[in-house]
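K.L.:
What shape does this take:
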Amino acid sequence: MSGLEAEAQLRTRIAMWGRSLFARGFTVGSSGNISVKLEDGFLVTPTNSCFGFLDAARISKLDQDWRHVGGDAPTKELPLHRAFYEARPATGAVVHLHSTYATALSCLADVDPEDAITPITPYVVMRVGRVPVLPYTAPGSADVAPLVAARAGAHAAVLLANHGPVVAGTSLDSAVFAAEELEETAKLLVITRGLAVRSLDQGQIDQLNARFALK
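P.N.:
Predicted structure coming up:
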């Protein structure tokens, strides 16, 4: 497959996943953004675009130095995306959502800032891992970059305080699946708050990490 064919296919899949995430309420309005790595740069959802109505041909293209070279103007969250690619060399895609329950956890003052997503299911360990909460920065601010750089090497996902989740994956599909898993686990954690929840123990977590190590 040529580079142009691969790019066209990824444009189509970004639009497909955007519609799916929007239809299922994982993001609303013009919130959220997706980026995917290409051989010669990156594809990024445009600024102020709605996931439910993405036009594959108008998705932003940036070169390897993150300069805008095609499509509509890119999301203002480029510093956030770029920091993940630079901190995690295996990253093939980054998904940032404003999904309800993960965003709710990002707003709670008593959430563990080192691991906001308690390991209550094996799949959140396998697909997401530990999820720290990064201090609040204004949307689109370059101030988020050093915060991501300090944590993304060891964490495939973070919660932006009072903002929402960001997940990196080796491919677009894996990043979306992990973002979905994070949101569903966040939902379980919110609806079971105050109940006697049984979490996985460290031995069980170590066993999962040994077999399903995140890249």
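
K.L.:
okay, CA-based contacts and neighbour counts for the rest of this
P.N.:
OK.

K.L.:
Measure how buried residue 24 is and give me the count.
P.N.:
Residue 24: 11 surrounding residues under other Cα atoms under 10 Å.

K.L.:
Check residue 150 too.
P.N.:
13.

K.L.:
and the next element down the chain from the one helix or strand residue 106 maps to?
P.N.:
Using DSSP states H and E, the element containing residue 106 is helix 100-107. Sequence order places helix 122-127 as the next helix or strand after helix 100-107, per DSSP H and E.

K.L.:
Show me which parts of that next one are buried, residue by residue.
P.N.:
Buried residues in helix 122-127, counting neighbours by 16 or more other Cα atoms under 10 Å, are found at 122, 123, 124, 125, 126, 127.

K.L.:
residues in contact with the helix or strand following it?
P.N.:
As assigned by DSSP H and E, the chain's next helix or strand after helix 122-127 is strand 133-134. Contacts to strand 133-134, defined as Cα atoms under 8 Å, 6 or more residues apart in numbering, come from residues 106, 112, 113, 114, 115, 116, 147, 148, 158, 159, 160, 161.

K.L.:
for comparison, sequence B:
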Amino acid sequence: MSQAQIPVAQQACRDEVVRVGASLFLRGYAHSTAGNISLRLDESQGGGFLITPTDACLGQLDPGALAWVSDDGQPLAGERASKTLALHRRIYAAAPQARCVLHTHSTHLVALSLQGVWSEPDILPPITPYQVMKVGHVPHIAYRAPGDAAVADEVAQRIAQARHPLRAVMLERLGPVVWHHSPAQAMALLEELEETARLWLLCSPRPAPLSDARIDELRQRFNAPW
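P.N.:
Purely as a prediction, here's the structure:
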């Protein structure tokens, strides 16, 4: 499909992916050519997904070069899709409300993974109210080579088995993958998760988790996913 056939309504989506990528890069949440962004399109925007090209720098994205793929992953326009396309597609299938998926190699989260996470089901204990309210549980996914299809299978399984809706996982030695209803919400979730990891690594001694009573209050007042 030629670039001329890209729906006009899709341009705003392309611009938003570029804006989010630049914001993450400029503020240090992404670096070099690490990381990727995808966005689910509705029918008026042509359907399928937009995803950043393989080995693209999130700080220097070209809206016209973003890969446009069909629901089944077939290329429609743009450059070659990120090698994590299978993972993004499985997340969208397992979490139908998700409209945007972000993956970065954020420094403090990768450092946490290298140092040792709090537990396999939760990489961090619940230490701040906004972590509990905005992020929720974040399981640790054992290391596999970038783009390995087995990672997509495991993440989809974790989403299906979760007691509360999952919005993020941590790929060992690689970084977080988060998803939400919009690019802005996904970016805010990523920021909250990375900053929580930074707080945890900076504190000595380690802070105590919020009590069950305080977490229950956040559930009752804010519908916290914990």
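
K.L.:
how far apart are the helix holding residue 106 of structure 1 and its match in structure 2?
P.N.:
Compared with structure 2 after fitting, helix 100-107 of structure 1 deviates on average by 1.0 Å (mean Cα distance after the TM-score superposition for structure 1).

K.L.:
ok, of the buried residues of helix 122-127 of structure 1, which one's closest to residue 70 of structure 1?
P.N.:
Each of the buried residues of helix 122-127 of structure 1 was checked against residue 70 of structure 1 using Cα to Cα; the closest is residue 127, at 32.4 Å.

K.L.:
Any figure for the gap between the equivalent of that closest one over in structure 2 and residue 118 of structure 2?
P.N.:
By TM-score structural alignment, residue 127 of structure 1 lines up with residue 134 in structure 2. Counting by Cα to Cα, to the nearest Å, the gap from residue 134 of structure 2 to residue 118 of structure 2 is 19 Å.

K.L.:
Show me where structure 1 has its strands.
P.N.:
Using DSSP state E, the strands found in structure 1 span residues 33-38, 41-44, 60-63, 68-70, 93-96, 133-134, 157-160, 164-169.

K.L.:
Now render those strands as a markdown table, adding distance to residue 189 of structure 1 and mean neighbour count.
P.N.:
Formatted as a markdown table, those follow (distance: least, Cα to Cα, whole Å; neighbours: other Cα atoms under 10 Å):
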| stretch | distance to residue 189 of structure 1 | mean neighbour count |
| --- | --- | --- |
| strand 33-38 | 25 | 25 |
| strand 41-44 | 31 | 24 |
| strand 60-63 | 36 | 22 |
| strand 68-70 | 40 | 15 |
| strand 93-96 | 20 | 26 |
| strand 133-134 | 15 | 22 |
| strand 157-160 | 15 | 28 |
| strand 164-169 | 15 | 28 |
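
K.L.:
I'd like those laid out as JSON lines, including distance to residue 84 of structure 1.
P.N.:
Shown next, in JSON lines, are those (distance: least, Cα to Cα, whole Å):
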{"stretch": "strand 33-38", "distance to residue 84 of structure 1": "11"}
{"stretch": "strand 41-44", "distance to residue 84 of structure 1": "13"}
{"stretch": "strand 60-63", "distance to residue 84 of structure 1": "16"}
{"stretch": "strand 68-70", "distance to residue 84 of structure 1": "18"}
{"stretch": "strand 93-96", "distance to residue 84 of structure 1": "8"}
{"stretch": "strand 133-134", "distance to residue 84 of structure 1": "13"}
{"stretch": "strand 157-160", "distance to residue 84 of structure 1": "9"}
{"stretch": "strand 164-169", "distance to residue 84 of structure 1": "7"}
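
K.L.:
Which residue lies nearest the spatial centre of structure 2?
P.N.:
With distances taken as Cα atoms, centre = their mean, residue 178 lies nearest the centre of structure 2, 2.2 Å away.

K.L.:
Grab the nearest non-local neighbour of that residue.
P.N.:
Nearest non-adjacent residue to residue 178 of structure 2, counting by Cα to Cα, 6 or more residues apart in numbering: residue 168, 4.2 Å away.

K.L.:
can you check residue 156 of structure 1 too?
P.N.:
Nearest residue to residue 156 of structure 1 in three dimensions, chain neighbours excluded: residue 168, at 5.3 Å (Cα to Cα, 6+ apart).
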